[in-house]
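Novice: predicted model and sequence follow; I will ask about them next.
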Amino acid sequence: MYSVFQLGKKYLRYYFTAANGKGHGVHSPFVFSLITKVLNDATKYPAYKEIETQRNLLLGNETIITVEDFGAGSTKGLTKQRVVQQIAATSLKPKKYAQLLYRLVNYFQPKQILELGTSLGITTAYLAKANPSAAVTTMEGSTAVATIAQQQFDALQLKNIAVVTGNFDETLQPLIDKAGQAFDFVFIDGNHRKEPTLRYFEQLLAKANNDTVFVFDDIHWSAEMEEAWEQLKQHPQVTLTVDLFFIGLVFLRKEQKEREHFIIRY
């Protein structure tokens, strides 16, 4: 994991070298539309206020839970006591990016959504609210954390979410094997290491289609995540990527004549 100083330097380099966030000079109609209709959509959707109310409640929640940690830097089976408000303060996606996920789903209207890394359920709620007719499957390593997330779904009256708990290394392949339809939107935010990130992507390609949107979290979080991102960009089935620094978008669109990689200021 990069230090705050290292990440800050990288962000400044990104900010001053990325393409203009208004879409000027972007010659791909697909990406231009993505910029103008999604990245720059300033609509205050009603779901934003509802979900942010739940986030604020989590930030004040002093409940202590026992968390199993399977992510980067952890050992399988490691448990520790955590306060919910601490998890909310450090692990939840900032609303700028959580709301971007909402707009991406609102724009692409996927029917089968998969999230690797539920955490306390805020991003899950944004995904589910953006298309209530979609089936959302979200995966979380910790049972205790998933229980808190389910409380958020109940409070928001979300009925289109199924939660799968356990180590992704043990739960993802069985989920893929029994999935009837392809996932057309996948948000990977559960393990910030190179090898698992690439492995999950390879596994999920079996249940992807031409229009599947892959969203990878924290692609510049560490040197190995940057290596994973570079490998994803060169994958033979990947035809288009968009680097927004804190998240990366990956597309498999065969109608893309040439492989293209965009770095967009957001």
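Specialist: Yep, it's here.
Novice: contacts, neighbours, all on C-alpha from now
Specialist: Fine.
Novice: secondary structure element for the residue nearest the centre of the chain?
Specialist: For the chain, the residue nearest the mean C-alpha position is Phe187 (3.5 Å; C-alpha atoms, centre = their mean). Using DSSP states H and E, Phe187 maps to strand 185-188.
Novice: what helices or strands is that strand leaning on?
Specialist: When contacts are defined as 3 or more C-alpha pairs under 8 Å, 6 or more residues apart in numbering; DSSP states H and E, strand 185-188 packs onto strand 112-116, strand 213-217.
Novice: adding distance to Val83, write these out as JSON lines.
Specialist: Shown next, in JSON lines, are these (distance: least, C-alpha to C-alpha, whole Å):
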{"stretch": "strand 112-116", "distance to Val83": "22"}
{"stretch": "strand 213-217", "distance to Val83": "23"}
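Novice: tell me where the stretch 51-200 of the chain has helices.
Specialist: 84-91, 95-108, 122-130, 143-155, 168-178, 194-204 (DSSP state H, counting those that start in this stretch).
Novice: wait, a helix at Tyr14?
Specialist: Yes - under DSSP: H, G, I helix; E, B strand; the rest coil, Tyr14 sits within a helix.
Novice: number of nearby residues for it?
Specialist: Counted with other C-alpha atoms under 10 Å, the neighbours of Tyr14 add up to 18.
Novice: that one and Leu198, how far apart?
Specialist: Distance, Tyr14 to Leu198, by C-alpha to C-alpha, to the nearest Å: 23 Å.
Novice: included below, for side-by-side comparison, is a second structure:
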Amino acid sequence: MFQIIQYIKFLFKSTNQHGVHSPFVYDLVTKCFYNSTKYSHYSRLKNYRNSLFKNKSTIKITDFGSGSRVFKSNERQIRAIAKNSGTSLKRAKLLYRVVNYFKPKHTLELGTSLGIATQAMALGNSENSIISAEGCPNISGFTTHKLSEENIKNATIKTGEFETIIPKLKEESYDLIFFDGNHNKAATINYFETLIDKTHNDTVFIFDDIYWSKNMLEAWEIIKTHPKVSVTIDTFFWGFVFFRTEQVKENFKVRM
């Protein structure tokens, strides 16, 4: 019910490209978000998800995040995880376009899951080196094998809790960080404040499910006010954060 109410509010407050007066954000919305090009890699994104939907094998989950609203047991079928927790095809395509648009060379993903988003970011730019952190050893093992089968060579999965992995990261900065592993207010703010030291002027942060709960929305509102944050874009399902010093501080709500 919380998400339904928030989505109605979002629809009233959001706009399309015609309500965006920042040239940087306008170009991003028109040339990336609303880009209708039928990229050839889209078929690989679709086939990857479909292969997961057909997988009836069962795996035992170790969950370090906020838990599941669907599953009551830690024994879950791969296809059930893909259906209920995996990145949708629409969002996988958008993530592909975002990577294709910004051309990041160093990407960090917090929360690999079944690798749907990982594959999209890997295909979006072949020169993109991705480090993806996954807390569950069984999921990590499955997805590592799956991405290898898909010939994804520019993504490496590290297994462990984020609090353990983040301090060991070797890159001084990242071009893109995708936060998709712990829908918890305190954890989200902690990851944000820790990783903001690994940003540069053109870094983009993407937060998944900013309307997951009242607490997650509170986290998003706190992130928006950080002095290093210049521009944010709320698309309801994702929150984009930019640190461009040449931009006037502004927050956008854009319908997708």
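Specialist: Nice, thanks for sending it over. Owing to the predicted nature of the structure, the values given are computational and were not obtained by experimental measurement.
Novice: tell me how they score on TM after superposing.
Specialist: The TM-score (TM-score structural alignment, normalised by the length of structure 2) is 0.95; 252 aligned residues with a C-alpha RMSD of 1.3 Å.
Novice: for the strand holding Phe187 of structure 1, give me the average deviation versus structure 2.
Specialist: Compared with structure 2 after the fit, strand 185-188 of structure 1 shows a mean deviation of 0.4 Å (mean C-alpha distance after the TM-score superposition for structure 1).
Novice: against structure 2, where does that strand fall?
Specialist: Counting by TM-score structural alignment, strand 185-188 of structure 1 lines up with residues 176-179 of structure 2.
Novice: cool, stretch 111-120 of structure 1 as well?
Specialist: The aligned range for stretch 111-120 of structure 1 in structure 2 is 105-114, by TM-score structural alignment.
Novice: sorry, back to before: quick check: the residue nearest to the centre of structure 1 touching Thr118?
Specialist: No - between Phe187 of structure 1 and Thr118 there is no contact under C-alpha atoms under 8 Å: 9.9 Å.
Novice: quick one: Gly117 of structure 1 from His24 of structure 1, how far?
Specialist: 34 Å.
Novice: correction: Asp217 of structure 1
Specialist: 25 Å.
Novice: circling back to that earlier point, is it possible to get TSV of the helices and strands packed on strand 185-188 of structure 1 that adds mean neighbour count?
Specialist: TSV is the format used below for these (neighbours: other C-alpha atoms under 10 Å):
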stretch	mean neighbour count
strand 112-116	22
strand 213-217	23
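Novice: go through those strands and name the closest to Glu170 of structure 1.
Specialist: When those are compared by C-alpha to C-alpha, strand 112-116 sits nearest Glu170 of structure 1, at 12.7 Å.
Novice: ok, back up a step: ok, Gly117 and His24 of structure 1, which is more surrounded?
Specialist: Between Gly117 of structure 1 and His24, counting by other C-alpha under 10 Å, Gly117 is the more crowded of the two (23 against 10).
Novice: how about the contacts made by the more buried one?
Specialist: Taking C-alpha atoms under 8 Å, 6 or more residues apart in numbering, we find Gly117 of structure 1 in contact with Thr138, Met139, Glu140, Gly141, Ile188, Asp189, Gly190, Asn191.
Novice: ok so Lys254 of structure 1 is a helix residue?
Specialist: No - Lys254 of structure 1 is assigned coil when assessed by three-state DSSP, not a helix.
Novice: for the alignment partner in structure 2 of it, what are its contacts?
Specialist: The alignment partner of Lys254 of structure 1 in structure 2, by TM-score structural alignment, is Thr245. Residues near Thr245 of structure 2 by C-alpha under 8 Å, 6+ apart: Asn201, Ser230.
Novice: what does Thr239 of structure 1 align to in structure 2?
Specialist: In structure 2, Thr239 of structure 1 lines up with Ser230, judged by TM-score structural alignment.
Novice: from Asp202 of structure 2, how far off is the residue nearest to its match when sequence neighbours are not counted?
Specialist: Excluding the flanking residues, the one nearest Ser230 of structure 2 by C-alpha to C-alpha, 6 or more residues apart in numbering is Lys249, at 4.4 Å. Taking C-alpha to C-alpha as the measure, Lys249 of structure 2 falls 15 Å from Asp202 of structure 2.
Novice: check contacts around Thr197 of structure 1.
Specialist: Ile188, Asn191, Ala228.
Novice: that one matches what in structure 2?
Specialist: Per TM-score structural alignment, Thr197 of structure 1 is aligned with Thr188.
Novice: related to what we said a few turns ago, do you know how far the match of Thr239 of structure 1 is from Tyr7 of structure 2?
Specialist: Counting by C-alpha to C-alpha - Ser230 of structure 2 and Tyr7 of structure 2 are separated by 24 Å.
Novice: okay, the two: which has more neighbours?
Specialist: Each of Ser230 of structure 2 and Tyr7 has its neighbours counted (other C-alpha under 10 Å); Ser230 has more, 20 against 15.
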